[in-house]
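Trainee: A structural model of the following input is requested.
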Amino acid sequence: MASQVVAPFAGRTPIEDIDIDPNTGYIYYTARRSGRCTIIEYSPESRRLRDILPKEFSARTSVHEYGGAALRCTPYGWLIFTDFKTSSVCSLVPGTGSVKILLPGRLNTRYADFEPHPLCAEWMLAVRETHSNTTVNDLVVINCTQGTSTVIASNYDFYSSPRFSPDGKLVCFLSWNEPDMPWTGSLLSIADWLEKGAIQYPRIVSGKLKSESVSQPRWGLEGRELFFASDASGFYQLYKTWGGLANRLILPGLEDRDFSRPEWVLGCRTYVQLSQEVMVACCTSLATDAVVLINLRDWTHRTLDLPIVAVADNGLVKVSDKSFLVLGKSPRDPWTLYVVDVSDSQKPTYEALPRGDHDKTIQKDWISISSLLSIPRTHGAACGLIHAIFYSPKNPYYTGPSDALPPLILSFHGGPACHSTPALDPKVQFWTSRGFAVTELNYAGSSGYGRDYRDMLDGHWGEYEVDDAVSIVSYLAQESLIDGSRVGLTGKSAGGYAVLQALTRDPDLWAAGVSIAGVSDLTELMRTMHKFEKPYVARLISGEARCSNTELESIGKERSPFARAASVNFPLLLIHGTNDKVIGKGHSEKMRDAVVSAGGCVKLVLFDEGHSFRMPENIVAAKQEEENWWVKYLVTNEMQ
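Mentor: Purely as a prediction, here's the structure:
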């Protein structure tokens, strides 16, 4: 196997929130440092990065459990952030590093998605989540002078994206009710702002519960227009309101592109208006992102030539009327923050900001370049194409035997309403540098291919993704790209559930498996899942139509992997965080016990982490456990 050159670092972006001071042009973002989130300042004049958050604070939130939007610049020269440790809402003066608590934290109360009033420093909007016997989500206004918060909207189960109009007279926000997720059905509303810190006359502008998702509302620069994305056409397209009517931006050739994505985290930003005439937007096709420049006068557009095939959820920020920030990566480059200048729209220029130590580069001759696959389904009841991303082994110092095909690691992404991209992922390169082929499966239910594909998994969770895995492995084996007898399955969260389902449903097809924070008992998951995702679980199990609790429990039992643990005749590695609030460690413990009782080969490794691992030493240790497993059972075939 290969030497330890490609390190096992996580592939998700280490930058979690980005904003820019409208007065100074300084750029701020949150970055992970040894388990906490600090705030980094970038000065355009000095071109230097500076850590400005005192070490006793961590700028992070867990609203909806997945967080996002914990940092916001204000027009008044200070930053707003929420401290993960205390849940306090704080202000930070970058020049001095002084922190002031604007709203003291309370037990089991979380804040995020801040929106300062554009003309009055006293007021700020936010999303609040309170945990007691039940979880309550509200839209609140924070009085930054008095240190109080007041509920201004609470009629819906969930809220996000509160935004003031530029003149401060109007407020827009998103809301939705169970059993919806924000990407299955949501509403965009506008209300009048009262100077005493309240709203009145809320009215719905767009969206429809259970059938139309709206996302990312953003006021036009002069406040007369409100832009947003809607998937009413089957793809997230851009719209704007004018005179009370919502009109779609007709962009020829881009009708089958997604200009937004499922909002698992708060603060998504994949389009931004630069001037009255120009908007820049990320659009997705076949899980691949491109950045387009849109003329708002005549709706003409052009794709910018940038080294990017993936843009982060919070990836676009306006710098000036001729420039913007984009956080993206290519098949050869890791997450990079670029400043793009479109003064010459025919020949835009871009410059990469310093990375500091927040990401690791990989030598170019080690990188395995992705290949996009779209093939017909050959297994299961679903029809149409299945999508995947394939990587061949790549190591400049080692070549596999000429008469042998490489073992395959097939990866299921989490979500499941997410997708893998063809951009550089250190986790993938870790395996390809060690002689493994890798396939990232964008199974039925993945985003990045329009709403119909995303909705396919409803009612068929635990079925279609497994069928798709069988189809893609059969294809790769027939094309002599892999050794079909040495296939390992890996995945985290919903991906971990897919691993367990595949291993127990079709045990003779796979050689080994690794489930990270995976679900083993759907009936238990329905009882314990947090508020944000609980209706999603029911939708995935039963489909769009509601069914009785008895029916749900019956289907849940049928599709729970631990109930079929006796069929596990291959080695199974389970990895879980002891503090996982999304999928408790009991799922992996239950699966381990069931496999042990059946006499199977299983190992459970627990880490002092939550649902997403954040400590570098734990990320490395978990990857080393996984590597040892694959070497033992896919390379040396110790079970045979």
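
Trainee: Please make it C-alpha for all contacts and neighbour counts, starting now.
Mentor: OK.

Trainee: any residues touching the helix or strand containing Leu574, and which ones?
Mentor: Element membership for Leu574 (DSSP states H and E) is strand 572-577. With contact meaning CA atoms under 8 Å, 6 or more residues apart in numbering, strand 572-577 is reached by 512-518, 584-585, 588, 592, 601-613, 622, 626, 629.

Trainee: buried set for that strand?
Mentor: Across strand 572-577, burial judged by 16 or more other CA atoms under 10 Å covers 572-577.

Trainee: can you put the residues you listed in JSON lines and add distance to Lys427?
Mentor: Shown next, in JSON lines, are these (distance: CA to CA, whole Å):
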{"residue": "Leu572", "distance to Lys427": "20"}
{"residue": "Leu573", "distance to Lys427": "17"}
{"residue": "Leu574", "distance to Lys427": "18"}
{"residue": "Ile575", "distance to Lys427": "16"}
{"residue": "His576", "distance to Lys427": "18"}
{"residue": "Gly577", "distance to Lys427": "19"}
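
Trainee: structure for this one too, so we can compare:
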Amino acid sequence: MTTAPYGAWASPLDARTVAARDGRPAWVGFVGDDVWWTEPRPGEGGRRALIRRRPDGVEESVLPAPWRVRSRVVEYGSRPWTGTVTERGPLVVFSSSADQRLYAYEPDSGAAPRPLTPRSAAAGGLRWADPVLRPESGEVWCVLEEFAEERPTDPRRVIAAVPLDGSAAERRESVRELSDDRHRFLTGPRISPDGRRVAWLAWEDPVTSGAGTLAMVAEITAKGEFADIRPLAGDLGPGHPGGGAQGESIAQVEWATDGSLLCVSDRDGWWEPMRLDPDAADGGKAGGRALCPGRQEEFGGPLRTIGQRWLVPLENGTLAVLHGRGPKTLGILDPVSGEVVDSAGPWTDWAATLAAHGTRVIGVAAGPRGTYDIVELDTCTGRSRTIAARHTAVLDRAYHPSPQARTFTGPGGRVIHAHIHPPRHPEHAAPEGELPPYVVWAPSGPAEHAPPALDLEIAYFTSRGFGVAAVDHGGPTDHDREYRERQRGRPGMADVEDCAAVARALADEGSADRDRLAIRGGGAGGWVAAASLTSTDLYACGVLRHPVLDLAARATGGDHDLESRHPESPAGPPADVPDRSPAHRTDRITAPFLLLHGADDAVCPPARCERFLAGVSGRGIPHACLVFPGEGHGFRFADTRIRALEAELALYAETFGIARGDVPVLALHT
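Mentor: Down below sits the predicted model:
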């Protein structure tokens, strides 16, 4: 055992290894008996590859580089593909990241993908997401997001039918609009087993807020049009026509095999599975029945991206569900008895993507000793197994973080949940009496949680002698409607307070060095980190990754549609909310910081970062800013991730007075 100061330990885990294995699989599905999903490839220009796994276990990347399968609907990325089997083999329809057009592809034919939708006069002005194939009618139905050049922050969204014969590739007029555009946000359609009805979700406020939602239903006519469109359940909440005092958020709708409509609703305070009668005359409220009442767990979550699934019906009438307080577990729900039987295995968190075929259920899951992989549950045998693991073991388990799930007390006595990752190295120990530096990771957005899963970024720091405190926004006992409502009128300030409470508690109990505390966050978490630097002198430094910096400007300054609406939901109208934005409080910053953002970020525009830096410049505050060409919101390129991680470590080393020779020196300006 070598004695060395905390933060100065030598680690076998370098930034290149972390970057190469960053991200997780997503958007699982079946095409016949084959399992398909999308997968990040940081080393291939950050593209999202479409992967196919045959029943014999053979995997292949279906589309070669530079094809990237990603939809930019609501900017965060929504379900980009669907597939079915025809007499010629698999038929897949996907959204291409490069031009946002829909393409049809038959991988067994040898032909190249062919476009189904037209190019837009505005870059990415036509976008498509959450597609559903209807080969019997020669169409694919999906969400269409259409931007007008004169109003780039105010798109139309409708459910549209795109011909599979390619006739709309040059003619926008060949796309049939099935719904109207009265609602600001929509999910893709869910078609009943008999093909006579369709359901979808519609709402007005940002998808991440958990605000009120409507479950819409319509009849499908013989011509393939929507008729008798009506809301079956849900409530848009205050401020919207017909909205109630509280609102009802529905996270998902899905048809059961018996023709009833399943939904995940927070009508009773928690997102729970319910069965609705589509023929109910009262909008479904009296006809709705909770399938497992009283569990006080979440079976859903806010629609951060369109196409998420926490529930899928199985052929025998049971349901595969994701549920829990904070991290999710895969279980099988008997809708008659209300019992839920959980699958066995080492997985402690499941992502909101599920698919079923026969007795097989697939999802994306991770555990404390492994990152997110494709997992299959055989409901006949009860056996779960990893069937596709892109992440191979790259680090001896002795270096893995050893997280401690803990609770802390925040303002007003509220409970704060966090995963505490102390420094860990099998061959290093700190000098007696030394306390470790700690980095507080702010939650990245509404209802986000810190999963108890292996995170190589955390291991990068803990194996070097830094502690990491990952604060949980969607805490295991507070992640319900009451918890979400506590943010209203206080945009992100509850998270600022929670992070500070955790940091102070770790210092007070002697687990962390009070003089070597840092805060770090990305996106909405970047706002928390920046607001923390402007509201307290608790932290010695901070790292702001593609941060939100100006709440008021988002409503008027040309941000994309989803973000421009954020102030109206968690904070009320901008005029009614005191401006706590870091961009307007730069005179209060006294600690060094590192700002990282993408040059093409439409969610948190670079102009906001430039104004923030202008407010700090010349005040003697050491800071650095790295701008990454070609990157949007969140970093996808391996080289970007390497540079960002090494720069973060360099900031901590410089601020805390730690000698490290394994990363480039960070040039700090004042």
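
Trainee: what's the TM-score here?
Mentor: Once superposed, the chains reach a TM-score of 0.91 (TM-score structural alignment, normalised by the length of structure 1), with 613 aligned residues with a CA RMSD of 2.3 Å.

Trainee: still on that earlier bit, return the subset of the contacts of strand 572-577 of structure 1 lying in strands.
Mentor: Counted as lying in strands by DSSP state E, out of the contacts of strand 572-577 of structure 1, are 512-516, 602-607.

Trainee: Specify which member of those residues is nearest to Glu533 of structure 1.
Mentor: Ile516 (18.5 Å; CA to CA).

Trainee: and the end-to-end length of stretch 181-189 of structure 1?
Mentor: End-to-end span of stretch 181-189 of structure 1 (CA to CA, to the nearest Å): 17 Å.

Trainee: From the rest of the structure, what touches it?
Mentor: Outside stretch 181-189 of structure 1, the residues that touch it by CA under 8 Å, 6+ apart are 172-177, 180, 202-215, 217, 261-263, 532-533, 535-536.

Trainee: From these, list the buried ones, please.
Mentor: 172-177, 180, 202, 205-210, 212-215, 217, 261-263, 532-533, 535-536.

Trainee: Keep only those of the residues you listed that are in strands.
Mentor: 172-176, 202, 205-207, 214-215, 217.

Trainee: closest to Asp333 of structure 1 among the residues you listed?
Mentor: Set against Asp333 of structure 1, the nearest of those by CA to CA is Ser215 (29.1 Å).

Trainee: Map the closest one onto structure 2.
Mentor: Structural alignment (TM-score structural alignment) places Ser215 of structure 1 against Ala251 in structure 2.

Trainee: got it, and Leu238 of structure 1?
Mentor: Checking TM-score structural alignment: Leu238 of structure 1 goes with Pro273.

Trainee: Its match contacts Leu261, doesn't it?
Mentor: No - applying CA atoms under 8 Å, one finds Pro273 of structure 2 not in contact with Leu261, separated by 10.5 Å.

Trainee: The aligned partner of Ala389 of structure 2 in structure 1: which element?
Mentor: By TM-score structural alignment, Ala389 of structure 2 lines up with Arg355 in structure 1. Using DSSP H and E, Arg355 of structure 1 falls within no helix or strand.

Trainee: my read: Arg355 of structure 1 touches Thr336, true?
Mentor: Yes - using CA under 8 Å, Arg355 of structure 1 is in contact with Thr336, at 6.9 Å.

Trainee: Name the residue in the two with the higher neighbour count.
Mentor: Neighbours were counted for Arg355 of structure 1 and for Thr336 using other CA atoms under 10 Å; Thr336 has more, 24 against 14.

Trainee: Now check structure 2 for the residue matching that one.
Mentor: When structure 2 is aligned by TM-score structural alignment, Thr336 of structure 1 is paired with Asp373.

Trainee: how near is its match to Arg325 of structure 2?
Mentor: In this view, Asp373 of structure 2 and Arg325 of structure 2 are 21 Å apart by CA to CA.

Trainee: and what of Arg619 of structure 2?
Mentor: 45 Å.

Trainee: So for the two, which sits in the more crowded spot?
Mentor: Each of Arg619 of structure 2 and Arg325 has its neighbours counted (other CA under 10 Å); Arg325 has more, 18 against 13.

Trainee: The nearest residue to that one once chain neighbours are set aside: neighbouring residues, count only.
Mentor: Distances taken as CA to CA, 6 or more residues apart in numbering put Pro476 closest to Arg325 of structure 2, at 4.0 Å, once the chain neighbours are dropped. For Pro476 of structure 2, the neighbour count with other CA under 10 Å is 20.
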